[in-house]
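Asks: no FASTA, just this:
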């Protein structure tokens, strides 16, 4: 994972560190790691609104930041709880969504007063100059780096997100979608990329500026507490598009279509309870969430038109998506029929906190027909003979430099490429070679001689979870086969 200090300016990093140190106060009041950022979000929303021009417009005067800063003891505590309740019922939809069902985890009025005073005393002039959005993103990343919080289990490293965005080259006027939005890392990075290319949107027409702020990005997040953080992140980056609370693998997700670009890292594992997606528009039933998300993604891409190429996607997926038999093979075949699956990046191990998880990035573009989309698949092995990444050896943008050079300058994989052979990292495999392997895309050819290459067993709980997920998937597929056979 990219080091937080490398990703932020020194000023922002210092403020983030001070904010995170406030979590010691929360811990002293019995607040769990998982609730740290949520609790701070309530307070930071009010303080940041105070520090932003027109930020207080939608907050009633009696519930703005100064009303907290001027109180102490029990009156402060009672006012804060009432404030959370009232803002949760706000007429402003974004404010109401951020404070929906908000409750404080604090129990001691003195701890609340300490938090308010400490936040009030931060260098907000510098924070405004650096960007409040960067400050909040830094806090989210800091939370993810703390393994005790649980937030970092499948946190997508910022260096990986930025590499995917650079390769996909999002453009003004495009509709960009993340069906598993998390705290909005991918969409914020895409927004940042576009703003850098357009002088913070000032080079665009007023109509296109409005589109970028209100219609360019949309996503869906299943977990209410994470959705709250995503909304806050969007607000601080001046993104006012729809970020829905819902389950993409249910009927909620059927409206998430017609995307020019999908950037995402879907959650790993089977659907809760071992059930299947409740969508009735999926061709293939599966209990494997990644395979279900993959179906959603390639079906949601916009078809090519006379003046626009087909929608494109860059998606983080675990190894099992590349080799799982039966339904997995059918979904991969359907993907390669409907899309040009032009590139697979085999990612290093250790970049997610669940150390046993091996992942890849799939890059593909929607084909104009329903068949014949993929002719060749290029695979880049960034896993073999690589360092063991973690806190001591952070994953940085430099680690992606050779891959980005091999990928080429065109987002849809059409740049001239060189097959580096069985001793190089980048190789081409024909559609026939893949079909002869029962659509197995799990290509590995380099002898891994790195010190971290001895496939170390995951922790026992991780191993047990992985076995359980495979058993649940297998159990569902057996039942599906019995149904087909009328047994």
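Replies: Received it, and whenever you're ready, just let me know what you need. Bear in mind the structure is a predicted one, so any value in this text is a computation, not a measurement.
Asks: Only C-alpha atoms from now on, for both contacts and neighbour counts.
Replies: OK.
Asks: which residues touch the lengthiest helix in the chain?
Replies: Across the chain, the helix with the greatest residue count (assigned by DSSP state H) is helix 460-484. For helix 460-484, contacts defined as C-alpha atoms under 8 Å, 6 or more residues apart in numbering pick out 269, 270, 274, 275, 286, 287, 288, 327, 354, 356, 457.
Asks: need the contact list for residue 277.
Replies: By C-alpha under 8 Å, 6+ apart, the contact set of residue 277 is 249, 250, 271, 285, 286, 287, 289, 292.
Asks: Please repeat the previous calculation with a cut-off of 10 Å.
Replies: Neighbour list for residue 277: 247-251, 270-271, 285-289, 292-293 [criterion: C-alpha atoms under 10 Å, 6 or more residues apart in numbering].
Asks: Considering those, which possesses the most neighbours?
Replies: Highest neighbour count within the contacts of residue 277: residue 288, with 27 neighbours (other C-alpha atoms under 10 Å).
Asks: That one and residue 321 touch, don't they?
Replies: Yes. If you go by C-alpha atoms under 10 Å, residue 288 and residue 321 touch, sitting 8.8 Å apart.
Asks: Against that first model, consider the following:
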């Protein structure tokens, strides 16, 4: 009896993954795209337009059923369905000209603005709607593909993604995250390390945002903290009013155009109507001029560290607090952006990822920490294990949790251990959210144990604001190190020395 060959059925994720991979393979043939950093934004802005049109179609149907008038964000003939949906539609030079020229022949046979020029010209009637989002997104977009025929192939592949399907939207979220992870490799040199999702989930969980509180990430990158905060708050929504409140609760800032494009799409993909993301360097503001109207309830962020800022940015900070170290400037900005306490509120609160150097740094770093301890409540420092950001950086990182409820009385430390049997995290074996569960349980019922200890503010002041304090429970362990553990200890000390040398180099570069 002949065997019947079963056809392999692809899952939605596999189908979408295949579409995205094939699109990028097609782009590799185009001479105008030199590498993945060119192909990723090209693919992303095309997907953005397809996604937006699918959402518009859904809204138009809903408006028709309810008898309401529908005003699209993008008018004909610039909608995706007008110029991209037909497989045998615009192609070659006609397609390239329509997309890139200020004036070109449009798909309807008339002369008018080119696609990108039109998208940049969009303006909301009263500001603050999706037209402004689209205009901001495309203010820095250029088409890098030279072949209109290859571009048509990419567009035809993207047409296989149906954003109107809730299943495909959900699946695309996972695929989209894989695209965002690819940016880490390119970002490492500038001190930008995209935060692992488990770290973000933990921070949002213990910070516990409430409906009505405004959450800000001034260095939002592709939006990890903002998306997680939005999803967390969305679960608390019980009616239309709650959802309207949520739409105005998420804010961010991002200086680089590609992450700015990605965070917009990321938030729209997760349900935000109008992402309130400011394009530009959040440090480009006089911190002494920040007023109450500029302050927010919650700041969650992983600012770039290891990078250096130009003189113009440093001059936005008080003379004795000026430094080129990006992380220290962001820490000052965050402190001043938190709401002051009032009769109805204890003030704003923040959770910030910082490198080890911030904890033990002196000079400007010590002065910033003095203000943090004396004027803010630095209540918790979570020390993350080595390799959390592997393979992008070996630098050890910490999570600072503080608020404006008053001066610091004591600081709780929690040293998160590596999973049993593990020596480090890797790209293939990253940190998991479950590893935070013990710390989450401890958070609301704090007692000293093998991982947790507390230090008084007086001790920190006597220690010249050095926050790099070791777990006292581990003192005895050093007396009985095995040869393997001794080697590991030496290597860790060498890493620490390298961090100190980096700090010294930064200070020397600041001297006139």
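Replies: Ah, there it is. Given the structure is predicted, the values throughout are model-derived calculations rather than measurements.
Asks: Can you show me the strands along the first structure?
Replies: In chain order, the first structure shows strands spanning 176-178, 217-221, 243-245, 261-264, 312-318, 339-346, 359-366, 376-381, 426-430, with DSSP state E as the criterion.
Asks: The third one corresponds to what range in the second structure?
Replies: When the second structure is aligned by TM-score structural alignment, the counterpart of strand 243-245 of the first structure is residues 277-279.
Asks: okay, the contacts of helix 460-484 of the first structure in a markdown table with distance to residue 138 of the first structure next?
Replies: Compiled in a markdown table, those are given as follows (distance: C-alpha to C-alpha, whole Å):
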| residue | distance to residue 138 of the first structure |
| --- | --- |
| 269 | 27 |
| 270 | 30 |
| 274 | 35 |
| 275 | 36 |
| 286 | 36 |
| 287 | 35 |
| 288 | 32 |
| 327 | 40 |
| 354 | 21 |
| 356 | 26 |
| 457 | 32 |
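Asks: mind listing which of these are in helices?
Replies: Among these, the members that lie in helices (by DSSP H) are residue 327.
Asks: out of the contacts of helix 460-484 of the first structure, which one sits closest to residue 11 of the first structure?
Replies: residue 354 (30.9 Å; C-alpha to C-alpha).
Asks: Can you give me the distance of the closest one to residue 384 of the first structure?
Replies: Distance of residue 354 of the first structure to residue 384 of the first structure, given as C-alpha to C-alpha, to the nearest Å: 19 Å.
Asks: Show me which of those two is the more surrounded one.
Replies: For residue 354 of the first structure versus residue 384, the count of surrounding residues by other C-alpha under 10 Å is larger for residue 384: 20 against 17.
Asks: Tell me, how many residues neighbour the spatially closest residue to residue 443 of the second structure that is not a sequence neighbour?
Replies: Spatial nearest neighbour of residue 443 of the second structure, excluding adjacent residues (C-alpha to C-alpha, 6 or more residues apart in numbering): residue 206 at 7.4 Å. Residue 206 of the second structure has 15 neighbours, counted by other C-alpha under 10 Å.
Asks: Residue 206 of the second structure corresponds to which position in the first structure?
Replies: Mapped onto the first structure by TM-score structural alignment, residue 206 of the second structure lines up with residue 167.
Asks: Kindly report the same for residue 388 of the second structure.
Replies: When the structures are aligned by TM-score structural alignment, the residue of the first structure matched to residue 388 of the second structure is residue 351.
Asks: And residue 402 of the second structure, by the same measure?
Replies: Here residue 402 of the second structure is matched to residue 364 in the first structure, going by TM-score structural alignment.
Asks: Surely that match touches residue 344?
Replies: Yes. Here residue 364 of the first structure reaches residue 344: they are 9.0 Å apart, a contact under C-alpha under 10 Å.
Asks: Give me the more crowded residue out of these two.
Replies: For the pair residue 364 of the first structure and residue 344, the greater number of neighbours falls to residue 364 (30 against 24), based on other C-alpha under 10 Å.
Asks: Could you check how far the nearest residue to the more buried one once chain neighbours are set aside is from residue 136 of the first structure?
Replies: Taking C-alpha to C-alpha, 6+ apart, and ignoring the residues beside it in sequence, residue 364 of the first structure has residue 341 as its nearest neighbour in space, at 4.2 Å. In this structure, residue 341 of the first structure and residue 136 of the first structure are 35 Å apart, going by C-alpha to C-alpha.
Asks: for residue 388 of the first structure, same thing?
Replies: Counting by C-alpha to C-alpha, the separation of residue 388 of the first structure from residue 136 of the first structure is 29 Å.
Asks: same deal with residue 305 of the first structure?
Replies: Relative to residue 136 of the first structure, residue 305 of the first structure is positioned 39 Å away (C-alpha to C-alpha).
Asks: Mind checking which of these two has more residues around it?
Replies: A direct count of neighbours by other C-alpha under 10 Å for residue 305 of the first structure and residue 136 places residue 136 higher, at 24 against 9.
Asks: Who are the contact partners of the nearest residue to the more buried one once chain neighbours are set aside?
Replies: Here the nearest residue to residue 136 of the first structure in space, its sequence neighbours aside, is residue 233; by C-alpha to C-alpha, 6+ apart that works out to 6.8 Å. Under the criterion of C-alpha under 10 Å, 6+ apart, the contact list for residue 233 of the first structure reads 41, 132-137, 140, 183-185, 188, 227, 239.
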